[in-house]
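[1] task: produce atomic coordinates for the following.
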Amino acid sequence: MFYWFLKFVALGPLLKVVFRPRAEGVENVPATGPAILASNHLSYADWLFMPLVIPRMVRFVAKAEYFTSPGIKGWLQKNFFSGTGNIPIDRTSGDAASGALVSAKRVLAEGELFGIYPEGTRSHDGRLYRGKTGIARLTLETGVPVIPVAVVGTDVVAPPGKKFGRITRPTVRFGKPLDFSRYAGMENDRFILRSITDEIMYEIMRLSQQEYVDMYASRAKAESKSESKSEPKKLAS
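    So this is what the prediction gives:
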C-alpha cells in the first residue's frame, strides 16, 4: 500500500508535474506476468522515474543492512525500502551476487517485474559500461524475457556526487522483449553468459545512445579516482 500511496498520491504526481517525464515503448512491458527490466544507471533518481511511467510495480534488490539496522532510524529505513518495492539480498548463500540472484528469482516466480542495473553501479561519467553476467544467468534459469530500458536525463536531475542538479525532462525508453530460450540449459557456459549480457547491453546502448566502454564501471571509477589523486602531484612537480 505504501508503494501505491507514494506512486499515485504523495510523490508520483509531484514528480510528474515538476519533471514531466516522457515514456517510449511502454507497450513492450507486459500487463501481467514476470519480466526483467534491465536498465542503464546514470543516477540514484533512475529507480524513481523508471517505475513511475508504467502502471505496474517494479521490484529491486537492496542491501540487507537496510532492513536489519537497529533503532528508530533502522525501523524507518526498513519500512521505506520494503514499502517502495525493494527486497533484501538473500545472504544465505554467503555471496552477495548469488544472494541477489536468489531474491530476484523469488520475485519473478511470483509473477512480478524485477528491475536490475547490469552495470552493477552508477556511471560516473555518463558512459555505458560492460554488463555483469548475473542478468544472463537470471534469464536462463527462470526463462523470463529481458526488456532493455534506457533512462535519459536523470544525471542532469541528480548528477553523480550531488543530491540535486537542475530540472530537466527525463525520458524512459523500453525496448522490445529479448527472448533467450534458445540458450536454455546453458547457464553454466561462461561464453554464452557473456554473449547474452553483451546483447542486452547493446540494446540498452541503442536505446540510450550512450558511448559504450568495454570495461566494468567499478574499475573505471577506481581508475578515475586514482588519476584525480595523482594529478595534483603532477602539477606540483
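
[2] C-alpha from now on. contacts and neighbour counts both.
    Will do.

[3] which residue is nearest the centroid of the protein?
    The centre of the chain sits closest to Tyr117, judged by Cα atoms, centre = their mean, with a distance of 3.0 Å.

[4] list the contacts for the closest residue in space to that one that isn't next to it in sequence?
    Counting by Cα to Cα, 6 or more residues apart in numbering, the nearest residue to Tyr117 once its immediate chain neighbours are dropped is Ser39, at 5.2 Å. Counting by Cα atoms under 8 Å, 6 or more residues apart in numbering, Ser39 makes contact with 115-118, 148-151, 204.

[5] so how far is the top strand by length along the chain off the chain centroid?
    When the chain is parsed with DSSP state E, its longest strand is strand 146-152. Relative to the mean C-alpha coordinate of its chain, strand 146-152 is positioned 9 Å out (Cα atoms, centre = their mean, to the nearest Å).

[6] could you pull out the helices for this structure?
    Under the criterion DSSP state H, helices of the chain are mapped to 2-5, 12-19, 46-52, 65-68, 71-83, 96-109, 134-142, 154-157, 190-208, 217-236.

[7] CSV for the ones you listed, including distance to Ser123?
    Formatted as CSV, the helices of the chain follow (distance: least, Cα to Cα, whole Å):
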stretch, distance to Ser123
helix 2-5, 27
helix 12-19, 22
helix 46-52, 12
helix 65-68, 23
helix 71-83, 23
helix 96-109, 19
helix 134-142, 18
helix 154-157, 9
helix 190-208, 13
helix 217-236, 6
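
[8] go through the ones you listed and name the closest to Val29.
    Evaluated over those, closeness to Val29 peaks at helix 46-52, with 11.1 Å, by Cα to Cα.

[9] and this one, so I can compare the two:
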Amino acid sequence: MDPERLIYPLTKYVLLGPALRVAFRPTVSGVEHVPRSGPVILAANHLAVCDSFVVPLVVPRQVFFLGKQEYFTRPGTLGRVQAAFFRGVGAISVDRSGGRAVVAAMDASAEVLRRGGAFAIHPEGTRSPDGRLYRGRTGVGRLALRTGAPVVPIGIIGTDRVQPRGQAIPKPGRVEIRFGAPLEFSGAERDREAVRYATDQVMQAIQKLSGQQYVDSYAPVQGQG
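    Reported below is the predicted structural model:
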C-alpha cells in the first residue's frame, strides 16, 4: 500500500481529528452534497489559517489542497516531521514564487482532479481581513472549466473567532461548516467571460451559505493566506 494512504488516516482520525473535534465542536450541514468518489472542487470562504484543516476534517474522503513549498523543505528532524504532517493532511507542495507559480498551482490542482480526487480551494486567494467575503479570483472558475469537475460551495463560520489574524494556535470555540449543492459549469478555460461567470456564481453560493457581507473587490494580501 502507498505509505501516504497510511499517513492520511493516521493523521486525520488518530492524531489531528480528535483534537480538532474537541477544540472546535464543529456543526456540519449539507455534507451529503460532497460526492463520495470522483473529482470535486470544494470552494470555501477563508477566515483563518485553520480553515484548511477544518474542511478536510468533516469531509468523509481525503481532501487535497495547495501548501507552500517551505512547509516541505525545512531541514532536520523537525522539518521531516512537518513535511510528513502536511502530506498527511493532504497538502501538495507548490513553489509559489516566480513567474510560473500560477501555472504550477493550476497544474497541481488539475492533476488531483484528473485522478478523481477532491481538491479544496479558497477563491478569495487570502484570508478576509475583516470578516467580509471578497471577490473571488478566477482560479476556481478556470479549474472548473478546465477539468469539468463540479464545485461544492462551502460556508465556514466562526474560525475567525477561534483563530484571529496573527494568532498561531487556535483557541477552543464552536465553528460551523455548511455545504451547498454542487455547481456545474461548461465553457472554455480561455473564455474570460465564462471563467468570470463561473467564479461569481461560486462566490454567490458561498455568500448565501456563510451569511457574510460581500465586497466586490479583491481582498488585500496581508501576509500568508
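
[10] after superposition, what's the TM-score here?
    The TM-score (TM-score structural alignment, normalised by the length of the second structure) is 0.90; 218 aligned residues with a Cα RMSD of 2.0 Å.

[11] quick check, the residue nearest to the centre of the first structure in contact with Leu42.
    No: checked against Cα atoms under 8 Å, the pair Tyr117 of the first structure and Leu42 is beyond contact range at 10.0 Å.

[12] among the contacts of Ser39 of the first structure, which one has the most neighbours?
    Val149 (31 neighbours; other Cα atoms under 10 Å).

[13] quick one: it and Gly115 of the first structure, what's the gap?
    10 Å (Cα to Cα, to the nearest Å).

[14] anything in contact with each of those two?
    37-39.

[15] quick one: closest of the helices of the first structure to His124 of the first structure.
    Nearest of these to His124 of the first structure, taken as Cα to Cα: helix 217-236 at 6.6 Å.

[16] buried ones in the closest one?
    The neighbour-count criterion (16 or more other Cα atoms under 10 Å) identifies 217-218, 220-221 as the buried residues of helix 217-236 of the first structure.

[17] CSV for those residues, including distance to Arg59 of the first structure?
    CSV is the format used below for the buried residues of helix 217-236 of the first structure (distance: Cα to Cα, whole Å):
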residue, distance to Arg59 of the first structure
Ala217, 23
Ser218, 23
Ala220, 28
Lys221, 27
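
[18] the second structure: matching residues for the longest strand of the first structure?
    Under TM-score structural alignment, the counterpart of strand 146-152 of the first structure in the second structure spans residues 151-157.

[19] mean shift between that stretch and the first structure?
    Here the mean offset of stretch 151-157 of the second structure against the first structure after fitting is 0.6 Å, by mean Cα distance after the TM-score superposition for the first structure.

[20] so what does Val14 of the second structure match up with in the first structure?
    Looks like Val14 of the second structure aligns to Val9 there (TM-score structural alignment).

[21] now that match: how far from Thr171 of the first structure?
    Distance, Val9 of the first structure to Thr171 of the first structure, by Cα to Cα: 22 Å.

[22] those two: which is more packed in?
    Neighbour count, other Cα under 10 Å: between Val9 of the first structure and Thr171, Thr171 has more, with 19 against 12.

[23] ok, the residue nearest to Val152 of the first structure when sequence neighbours are not counted - contacts?
    Leaving aside its sequence neighbours, Val152 of the first structure sits nearest to Thr171 (Cα to Cα, 6+ apart; 5.1 Å). By Cα under 8 Å, 6+ apart, the contact set of Thr171 of the first structure is 21-24, 150-153.

[24] what does Glu111 of the second structure align to in the first structure?
    Aligned partner of Glu111 of the second structure by TM-score structural alignment: Arg106.

[25] hmm, who's touching stretch 119-129 of the second structure?
    Outside stretch 119-129 of the second structure, the residues that touch it by Cα under 8 Å, 6+ apart are 39-49, 52, 63-65, 109, 112-113, 133-140, 165, 199, 203, 218-222, 224-225.

[26] how about 6 Å then?
    41-47, 63-65, 136-137, 225 (Cα atoms under 6 Å, 6 or more residues apart in numbering).

[27] same deal with stretch 204-216 of the first structure?
    By Cα under 6 Å, 6+ apart, stretch 204-216 of the first structure touches 127-130, 148-150.

[28] and which of those residues is nearest Ala236 of the first structure?
    Arg127 (30.6 Å).

[29] aligned partner of that closest one in the second structure?
    Counting by TM-score structural alignment, the partner of Arg127 of the first structure is Arg132.

[30] ditto for Gly175 of the first structure
    Per TM-score structural alignment, Gly175 of the first structure is aligned with Gly180.

[31] neighbours around the counterpart of Tyr218 of the second structure in the first structure, how many?
    Mapped onto the first structure by TM-score structural alignment, Tyr218 of the second structure lines up with Tyr216. When neighbours are counted by other Cα under 10 Å, Tyr216 of the first structure registers 17.

[32] got it, and Asp107 of the second structure?
    Neighbours of Asp107 of the second structure (other Cα under 10 Å): 13.

[33] now do Leu15 of the second structure
    Neighbours of Leu15 of the second structure under the rule other Cα under 10 Å: 12.

[34] and for Pro75 of the second structure?
    Neighbours of Pro75 of the second structure (other Cα under 10 Å): 11.

[35] what do you get for Thr77 of the second structure?
    Neighbour count for Thr77 of the second structure, taken as other Cα under 10 Å: 9.

[36] quick one: contacts for the equivalent of Arg20 of the first structure over in the second structure?
    With the correspondence set by TM-score structural alignment, Arg20 of the first structure lines up against Arg25 in the second structure. Residues in contact with Arg25 of the second structure, defined by Cα under 6 Å, 6+ apart, are Arg174.

[37] likewise Gly67 of the second structure?
    When contacts are counted by Cα under 6 Å, 6+ apart, Gly67 of the second structure touches 91-93.
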